[in-house]
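**Student:** Sharing a model prediction with you, sequence too.
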Amino acid sequence: MQIDDVLKGAYKRLTFVTDTPQLDAQLLLAKVLEVSTSYFYTWPEKIVSEAQYASFDALLSRREMGEPVAYLLGYQAFWTLELEVEPCTLIPRADTERLVEVALSVLEAQEQGASSERLRILDLGTGTGAVALALAAERPNAEVLGVDLIEDAVQLAQRNAAQNRLMNARFLQSSWFDALDNTAVFDLIVSNPPYIDPEDEHLSQGDVRFEPKSALVANNHGLADIEHIIHRAPRFLTASGWLMFEHGYDQANAVQTALCTAGFVAVESFQDLGGNDRVTIGQWPSKKS
């Protein structure tokens, strides 16, 4: 069969499975043929062998069952990076790039008034290392530490750091702050923690069905891990250091309240590209104030 015919058949099979049937099909066929998707526009009449079609059909069948394209490909683009992904971690999403953007704006302000010391950044629940590595790439003079409870995720993040040649990021297995040195302090702590209510109906829909529930779900209507981090973070923040979270679209007020109650100042929320409150930040007050 010609490439054009193979793709047309795949589009029809994925029409009711995904909002992006053409892109999904092209990405999967490009993986099998070991080409870029632009190849299909240049050589639509090229023949797909029986063996190649069998491999493509197997991937397509898994996608029809709802398995995320990123897991089928083994990678996901995030920020300026290409990251290896595995089912032990969440797939990095575009909304999380908003967390990176807000973090960079805070770091820029800190750098302008900082001493010659390197900024120290902690990423809690790092998963693939997406946020930690994006910040490490943008701030090569910063020291970035990412922690995750899952050892497989830590190893994955380490591989992603090596593959993207980011030497200023390291990763550690830890349940939030538990494995950190008693003397560790950070200018910025970021986290994209589990924040979905265990009763949320969306957990049985779409790509999240294949992602680890431990990285998605938190008790107390999705707020338990955020509240735990807020409670413990001051011990690990420098004076005037910042704490920030990605959270659910309807959780900004609750996160703001928790930060203010814990003594944080300059509490503020930021919207994602869809206009939903997505990131909330707070600053630990200076000891002089």
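**Tutor:** Cool, got the structure.
**Student:** When you work out contacts or count neighbours from here on, use the C-alpha atoms and nothing else.
**Tutor:** Will do.
**Student:** can you count the residues close to His221?
**Tutor:** When counting by other CA atoms under 10 Å, one arrives at 14 neighbours for His221.
**Student:** Could you check which helix or strand contains it?
**Tutor:** Here His221, judged by DSSP states H and E, is contained in helix 219-222.
**Student:** Show me what counts as buried in that helix.
**Tutor:** Gly222 (16 or more other CA atoms under 10 Å).
**Student:** contacting residues around that helix?
**Tutor:** Pro194, Tyr195, Ile196, Asp197, Pro198, Asp225 (CA atoms under 8 Å, 6 or more residues apart in numbering).
**Student:** And those residues, which two are furthest apart?
**Tutor:** Pro198 and Asp225 (12.8 Å; CA to CA).
**Student:** Skipping its backbone neighbours, what lies nearest Ser49 in space?
**Tutor:** Met1 (7.4 Å; CA to CA, 6 or more residues apart in numbering).
**Student:** and which of the contacts of helix 219-222 is nearest Gly127?
**Tutor:** Pro194 (11.2 Å).
**Student:** Can I take it that Leu122 is in a helix?
**Tutor:** No. Leu122 is assigned strand when assessed by DSSP: H, G, I helix; E, B strand; the rest coil, not a helix.
**Student:** Below is an additional structure, to be compared with the one above:
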Amino acid sequence: MPEDTVAAAIREAALKLGASSDTARLDAEVLMAHALGATRSEVLLRHMGAPVPESYEAMVARRMAQEPVAYITGQQEFFGLPFAVSSDVLIPRGDSEVLVETAIAERPQARRILDCGTGSGALLLAVLSQLPGARGVGIDCSSSALAVARANAEALGLAGRAALALADWHVPGWAEALGGPFDLILANPPYVEDDAPLDLSVRAFEPAGALFSGPEGLDDYRVLIPQLRDLLAPSGMALVEIGHAQADAVSAIGRAAGLSVRLHRDLADRPRVLGFW
């Protein structure tokens, strides 16, 4: 097979990326699929002998500099749904699917949903996709993030049930115009310690305001969780994502605010979500 084909370019890219990525071959294939406007399966089955797109080399260079593949392609799947992403939002991760699954199981009859720190809209839109009778509000303190969430709501056909609003839970009165109370509150607030050792692909590229929350990673929990009680309907529940070592500390914040607490673990049996009611 000629050396200027897709197959050869993928092999070369995988070798280059091997020093910086644990998923070098996969990265090379995904980037090629994006460059060709095809699926990864289509590339492997139909395009391996095709000429290499001009855009591919630059995308590989970006990945070699540790930029996440999702930001290079502008896409990330979450809960089986396609989401547009940019450096204005965190990349949705599979660990957060536990929160979606828990929300659907705990409050399948929910009609009013609030998503605090919606980012790309992944949590809210995934839950709405499974609860056709529900409507939701996603808030974020970043107008750029809200633009990404609005685009995703439109693309998924959920814009009619998902309102997106600029709001900051650190500002008094932030929730007054949101139309509560809510049957279900979702939140994946910043919870990383300021000096936490993170991969360069995270620390250098994902938005710091959505990651870091003080020396213990607890500052946003301390502000948001005491406000949940007044936002919940009488039978409502709030589901909050946590770091794997934060269950006890965040549970204590909830109990001090007069809330009951239940822990939910992810598939690796790590603490992942706390339910408050």
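**Tutor:** That came through fine. Here the structure is a predicted model, which means the values were calculated and not measured.
**Student:** residues shared between the contacts of Pro198 and Asp225 of the first structure?
**Tutor:** In contact with both Pro198 of the first structure and Asp225: Ala218, Asn219, using CA under 8 Å, 6+ apart.
**Student:** any idea how far Arg170 of the first structure lies from Pro193 of the first structure?
**Tutor:** 19 Å (CA to CA, to the nearest Å).
**Student:** can you map out the strands along the stretch 1-150 of the first structure?
**Tutor:** Using DSSP state E, counting those that start in this stretch, the strands of the stretch 1-150 of the first structure run over residues 75-78, 81-84, 120-124, 143-148.
**Student:** Report the mean positional deviation between the first one and the second structure in the superposed frame.
**Tutor:** Spelled out, that is strand 75-78 of the first structure. For strand 75-78 of the first structure, the mean deviation from the second structure after alignment is 0.6 Å (mean CA distance after the TM-score superposition for the first structure).
**Student:** distance from the helix holding His221 of the first structure to the second structure after superposition?
**Tutor:** Here the mean offset of helix 219-222 of the first structure against the second structure after fitting is 1.9 Å, by mean CA distance after the TM-score superposition for the first structure.
**Student:** biggest strand in the second structure by residues?
**Tutor:** Using DSSP state E to define each element, the second structure has its longest strand at strand 232-241.
**Student:** quick one: that strand to chain centroid distance?
**Tutor:** Averaging C-alpha coordinates over strand 232-241 of the second structure and over its chain gives two centres that are 20 Å apart (CA atoms, centre = their mean, to the nearest Å).
**Student:** got it, and stretch 43-59 of the second structure?
**Tutor:** 29 Å.
**Student:** Can you give the contact residues for it?
**Tutor:** 1-2, 4-7, 9, 29, 31-33, 35-36, 72.
**Student:** do that again at 7 Å, thanks
**Tutor:** Stretch 43-59 of the second structure is contacted by residues Asp4, Thr5, Val6, Ala7, Ala9, Leu31, Met32, Ala33, Ala35, Leu36, Ile72 when judged by CA atoms under 7 Å, 6 or more residues apart in numbering.
**Student:** count of residues packed around Phe56 of the first structure?
**Tutor:** 21.
**Student:** for Thr42 of the first structure, same thing?
**Tutor:** 9.
**Student:** can you tell me how far the alignment partner in the second structure of it sits from Ala38 of the second structure?
**Tutor:** Under the alignment (TM-score structural alignment), Thr42 of the first structure pairs with Leu45 of the second structure. From Leu45 of the second structure across to Ala38 of the second structure, the span is 11 Å (CA to CA).
**Student:** just to revisit the earlier point, just the buried members of the contacts of stretch 43-59 of the second structure?
**Tutor:** Thr5, Val6, Ala7, Ala9, Leu31, Met32, Ala33, Ala35, Leu36, Ile72.
**Student:** which residues touch the last one?
**Tutor:** Taking CA under 7 Å, 6+ apart, we find Ile72 of the second structure in contact with Met59.
**Student:** residue boundaries of the helices in the stretch 151-289 of the first structure?
**Tutor:** 151-163, 219-222, 224-232, 252-261 (DSSP state H, counting those that start in this stretch).
**Student:** Relative to Arg255 of the second structure, which of the contacts of stretch 43-59 of the second structure is nearest.
**Tutor:** The closest of these, once distances to Arg255 of the second structure are taken by CA to CA, is Ile72, at 42.0 Å.
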